[in-house]
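Participant: Here's a sequence, model it:
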Amino acid sequence: MNSAALLSDAYGRIKEEVHSAVEGLSAAQLGERLDPGANSISWLVWHLTRIQDDHVSEAAQLEQVWTAGDWAGRFALPFADEATGYGHTPAQVGRVTVDSGQLLLGYYDAVHEQSLGFIRGLRDKDLDRIVDESWTPPVTLGVRLVSVLSDDLQHAGQALFVRGALERR
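Facilitator: Predicted structure coming up:
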């Protein structure tokens, strides 16, 4: 197995977890928070998708799906198009609402497909390319892709935890 196949499999696991967290829930359940400072499933899935879209599209030198597919318009959130949720306050978290899980999953699936299209074309030597020089040491493509993977799986797990807590109420 080469690195592209390994990363493709790993990113596929994010998709499985995201779908498990969202499917079958109402808009109210997706937006519910366990306490006023907690993240909702809507926010968690939107945020993990925005991070993947932002980071992978930049590395791939592609336009973000968020703007290219007018997902920003479809979500109609009160944030600038470049917002990813990083550093959001509890009040901002509460503003991420959706009419249905289909909106969240539609955007996630579109980002997933663009990410996989890029990842599948990678060669092992591509992972050493520097994609962000603002860090010390500079960030390579391989490190960036694993960072996104880690962040996304953590947030998907959090969304599944929230779902479980809501279902037990």
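
Participant: going forward, measure contacts and count neighbours with C-alpha atoms only.
Facilitator: Will do.

Participant: What segments of the chain are strands?
Facilitator: Shown for the chain, the strands assigned by DSSP state E span residues 130-132, 139-140.

Participant: TSV for those strands, including distance to residue 11?
Facilitator: Conversion of the strands of the chain to TSV gives the following (distance: least, Cα to Cα, whole Å):
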stretch	distance to residue 11
strand 130-132	19
strand 139-140	18
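
Participant: To compare against the first, here's the next sequence to fold:
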Amino acid sequence: MPWGAGRVGLTWQPPADAGGAGLTVTGYEVEGVGRLSGTSVVVDGLTAGPAPTFRVRAWSSRGEAGDWAVIAPVAVTTAPQAPTVTATATPTDDDALAVVVRWTPGRDGGSPVTGYRVRAGDGDWVVRGPPTARRRSSRPPVPARHGSRCRRCPRAAPVPRPP
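Facilitator: This is a model prediction of the structure:
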């Protein structure tokens, strides 16, 4: 699910009374969504954040609508936004190259981000905790060419050429 494409799943119970003797519930109406035949619906296209209020009402076999009932609020979640990533390469005294990678989190999509997957070069992906800086020294120098990109999930800044 891309950033900003939030959704919620709503469910409710049928009313105990359809509005009178001999009447049955023929469907439901969710405010802002429309008429439905079942007791659940997924609402797409929402922005992550506070739970919006949804109301539902039943329709009877006589074609009359019941009173609106508020559906319990459900938090809207979406995929987290990609972090902003920067990388700085600095030569060391022993002809190695030290690389410092920093990232600043984007919006969390309504659910806290607990870690990031990071990898250097063609190495294994590792999981790192909350936003931080990590330092990796290499022997021999990292085989990054001017203008190449760090291999960082999901985006990275170009690795600058050392002086």
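
Participant: Overlay them and tell me the TM-score.
Facilitator: Counting by TM-score structural alignment, normalised by the length of structure 2, the TM-score of this superposition works out to 0.23. Behind it: 65 aligned residues with a Cα RMSD of 5.1 Å.

Participant: re the thing from before, nearest to residue 53 of structure 1 among the strands of structure 1 would be which one?
Facilitator: Shortest separation from residue 53 of structure 1 across the strands of structure 1 is recorded for strand 130-132, at 14.8 Å, computed as Cα to Cα.

Participant: Run through who's touching that closest one.
Facilitator: Around strand 130-132 of structure 1, the neighbours that count as contacts under Cα atoms under 8 Å, 6 or more residues apart in numbering are 59, 138, 139, 140, 141, 144.

Participant: Quick check on those: which are buried?
Facilitator: Burial of those was assessed by neighbour count (16 or more other Cα atoms under 10 Å); the buried members are 59, 139, 140, 141, 144.

Participant: Need the max-distance pair from the residues you listed.
Facilitator: Of all pairs in those, the most separated under Cα to Cα is 59 and 139 at 10.7 Å.

Participant: can you redo the buried ones among the contacts of strand 130-132 of structure 1 as a markdown table with distance to residue 16 of structure 1?
Facilitator: What follows is those, written out as a markdown table (distance: Cα to Cα, whole Å):
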| residue | distance to residue 16 of structure 1 |
| --- | --- |
| 59 | 24 |
| 139 | 27 |
| 140 | 26 |
| 141 | 24 |
| 144 | 21 |
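
Participant: Would you state the helices of structure 1 in chain order?
Facilitator: 3-22, 27-31, 41-60, 65-68, 71-75, 90-94, 101-120, 141-168 (DSSP state H).

Participant: tell me the contacts of the closest residue to residue 5 of structure 1 other than its chain neighbours?
Facilitator: Here the nearest residue to residue 5 of structure 1 in space, its sequence neighbours aside, is residue 120; by Cα to Cα, 6 or more residues apart in numbering that works out to 6.8 Å. Counting by Cα under 8 Å, 6+ apart, residue 120 of structure 1 touches 4, 5, 8.

Participant: thought the last one was touching residue 119?
Facilitator: Yes: the pair formed by residue 8 of structure 1 and residue 119 meets the contact definition of Cα atoms under 8 Å, at 6.5 Å.

Participant: And those two? Which one has more around it.
Facilitator: Counted by other Cα atoms under 10 Å, residue 8 of structure 1 and residue 119 do not tie: residue 119 has more neighbours, with 20 against 17.
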